[in-house]
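**Q** everything below, folded, please.
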Amino acid sequence: MKKPKIAEWTELRGLAFLAIVMQHNIAEYIYRTDIEQPDSVMLTMIYHLTRFGTPTFVFLSGALLFYHHRHAKQNYARFIKKRLGDIYMPFMIWTLIYWLAVRVFTPSFWSSGMPDLGSFVRELFLPQTGYHLWFVLMILQFYILFPLFLTGAHAVRKRLESNPHSRLTSGQRTLAIIIAAAAMYVCLLKWSYYDMSGWTNLLSEPWSSLLEYRSYSWIMYWFYFLLGAVCAWAVENWRGWTTKVLPWTIIVFIMMYIWLGYDVLRGSEDTMNLNISTYLKPSTFIIIMAQMLMFYGLLALLRDKDLGFRRLLDWIGRYSFGGYLVHALVIYSIAYFTRPLHLSGWHLLATVLSFAITVVTALGISWGLSRLPGSRFTVGLSRQRYKAKESNTLSSTQTRVKRQPSHSG
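**A** Modelled structure (predicted):
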């Protein structure tokens, strides 16, 4: 039987998409030479509200994979073939689009005869023009390795349930494992942020390059994937726990928000250095966890309420993958007109307007492409599947008018 949809996952994906689009719009404006300090500080403050975006996508990928496949017999070849079609084919197509989009506006591209295809091949491994596409390569590693993760998860779960005489409940032991894993992950982030940059000078190839591009590796994000597995295995317990700890996650978020802002201001000079708040830093990990759990708890509290903003987040989350693929191209297009302008004193407003235009345009393109043939290979959505989903959504909406909402998820 088809498993019930977990509504807050799609809504949380919508929030994560909005956060990432805001991050990239901020990066477009905050480093301009004519920016004034008030705008720079305000953009930094907004930036620290968006840190949860990419790790939340990793968390949701883990949750969805374990939720739908934890009890199924895996045909690895068919599983990988489907994921390559859903994820890697759109990545290749959009890598080509970004590679061409940057070069067709360069006169040397037309005068040089044969284009440099070697640079396109490099883009397939180290995306530069489509700077955001690194995430697709990173998340694909989790899909390739998923059968191993699933085997490990089953082994851990069997071990947790095999000792009925333990003084700790299964939930308490699971929490202990999460805390231990979090401590290990913080150590990894500490090494990455403070130590590994010096290691690259001591190592030969290919190890130095692997360290240099370590942010492209699943190893740097495995903890969020683990949390997704825990959430998928006990959705109701996860909902209850995130709502129970909601006051604490709000407090931790506020404290870390103040600290990260101070840390960037202290470490920056004339230009704000947003790299101080990189994902691969222990203090950033704390605010990411606080934000992600806070938003999950809030969405879980509101999941039985038919609110307009929840329907909007659900729609955004549904088309977020295609929107993610195309949004940088929209930012490039806007920047083509804004970079020649003198925007001193207007960078905050320009960023907010650019963000709004990017969101509407990127999601509109994703929605439009999802209704065309071959939509699976452009935005990762099957046209027939989403027609069926929209029909089911309409039916379920009509049903909710007649009876109370279901608590099955």
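
**Q** switch to C-alpha atoms for all contacts and neighbour counts from now on
**A** OK.

**Q** is it true that residue 70 touches residue 148?
**A** No. Taking contacts as CA atoms under 8 Å, residue 70 lies outside contact range of residue 148: 11.8 Å.

**Q** next, the structure of the following sequence, for comparison with the previous one:
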Amino acid sequence: MKNINLQGESSIVPELIFLRCVACLAVVMIHAAETSLEAYADTAASVELLSIHLLRMAMMFGTPTFIFLSEFLLAKSYPDNLPTGFFEKRVKLLLIPYVSMSVIYAVAWNTADFSLSAIGVSVVKNIFIGDSTVYFILIVFQFYFLHLFLHRHLQKWKKKIVLTASLAVNMLYLGFFNFVTPFRFFPHSSYIWYRFSWIPFFGWVFYFILGFYCGKHYQYIKMQLVRYRKWIFAAPAVTLALVLFFRYMNFPATPSSKRIDIIFYTTAMIFALMYLFRDAKTIHPLIMTISNYSFGIFLTHKLFMHFFLPIPQLNIYFYTIVVFLSSIGLSIAVTFLVNKHRWGKYIVGRIYSFKGNNQQETPERERNPKYGT
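**A** Got it, this is the predicted structure:
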């Protein structure tokens, strides 16, 4: 396959295409590893289970990276104000697919107890407290509003102070849920405690602030990445080693991206990937395809994994690869086929396009000054 030429596309930020692709693959691998751990919990050797578990931890930068990407694109695309119709468009292309997939996941997860009451409860939980794989969209919408209210102030405030304050808030918030035992004041309090550590924006605010300033000062950031490239290359290995060590020591016990140490690991991975793919002139079609289908993959991949059964002929490593590749392929195929219908994008999300500035998800009427942007 011939690489896609990016030359002449001045509006394209090539490293973000790579970041979106890598983050998408990381999220899928997390769930592929989880599927394998569940399927082989009683048959695989302890060292095999440990290695798959550590692989899962190494992929935890995926979801936070999407927070960074979302705000980076907003800050870079709209330096002054959000365009007219911004929220209307996001409701159509993000919130409606979120609701659609929340219903689909509720049905799929209740096949054993296929009753209207069970499905209804799951639908309510999925939509309002993010009790499904697509919870990420609730977080993104919080940051859309935060961007609307804060972007003018963030341009005036001192960057170092804001970044430090957001890091402190993020760490304190996650630290509370990482190390404090859940209060048991009422039934299901542990479940509510667990979900509340995920959904409010406080647990992700540093990625938002980092994305804002990187988007606003994109060229400056690129120069700094080159200047500190030795540190940029070393940081992912060091921070990952710390993540794996602390997880092995069960400190904290939370095996998710909502850990304090993941903040530093994710930041290191973002900058390392941005450095590696800066000023790319071409992109492999497979990378572009995964990036373009990333939203559909994100929404649907866990649905296919839910129905995977153990394959006795495969060990846990090959099974993980099969689940990983199959779910990506099925997600792309379903997203492609469903988008053949004009309402398909409201179910499985739309397919991004390389044309023009679509990487930034903005149609021509939003980019053109005559429309008041």
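
**Q** report the TM-score for the pair.
**A** Put the two chains on top of each other and the TM-score (TM-score structural alignment, normalised by the length of structure 2) is 0.82; 349 aligned residues with a CA RMSD of 3.3 Å.

**Q** higher neighbour count, residue 70 and residue 148 of structure 1?
**A** Taking other CA atoms under 10 Å, residue 70 of structure 1 and residue 148 do not tie; residue 70 has more neighbours (18 against 11).

**Q** counterpart of that one in structure 2?
**A** Applying TM-score structural alignment, one finds that residue 70 of structure 1 aligns to residue 79 in structure 2.

**Q** hmm, that match is touching residue 215, no?
**A** No. Applying CA under 8 Å as the test, residue 79 of structure 2 and residue 215 come out as separate, 9.1 Å apart.

**Q** show me the contacts for the match of residue 70 of structure 1.
**A** Contacts here follow CA atoms under 8 Å, 6 or more residues apart in numbering; on that basis residue 79 of structure 2 touches residue 216.

**Q** so which elements touch the strand or helix carrying residue 310 of structure 1?
**A** Under the criterion DSSP states H and E, the helix or strand holding residue 310 of structure 1 is helix 308-318. Packing partners of helix 308-318 of structure 1 (3 or more CA pairs under 8 Å, 6 or more residues apart in numbering; DSSP states H and E): helix 7-30.

**Q** how much does the helix it packs on stray from structure 2?
**A** Compared with structure 2 after the fit, helix 7-30 of structure 1 shows a mean deviation of 0.8 Å (mean CA distance after the TM-score superposition for structure 1).

**Q** tell me the helix or strand right after that helix.
**A** Immediately after helix 7-30 of structure 1, counting by DSSP H and E, sits helix 37-47.

**Q** that next one aligns to what range in structure 2?
**A** Against structure 2, helix 37-47 of structure 1 falls on residues 46-56 (TM-score structural alignment).

**Q** pull out the buried residues from the matching stretch.
**A** 48, 49, 52, 53, 54, 55, 56 (16 or more other CA atoms under 10 Å).

**Q** tell me where structure 2 has strands.
**A** Taking DSSP state E to define them, one finds strands in structure 2 at 4-5, 282-283.

**Q** got CSV for those strands, with mean neighbour count too?
**A** As requested, those are arranged in CSV below (neighbours: other CA atoms under 10 Å):
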stretch, mean neighbour count
strand 4-5, 14
strand 282-283, 16
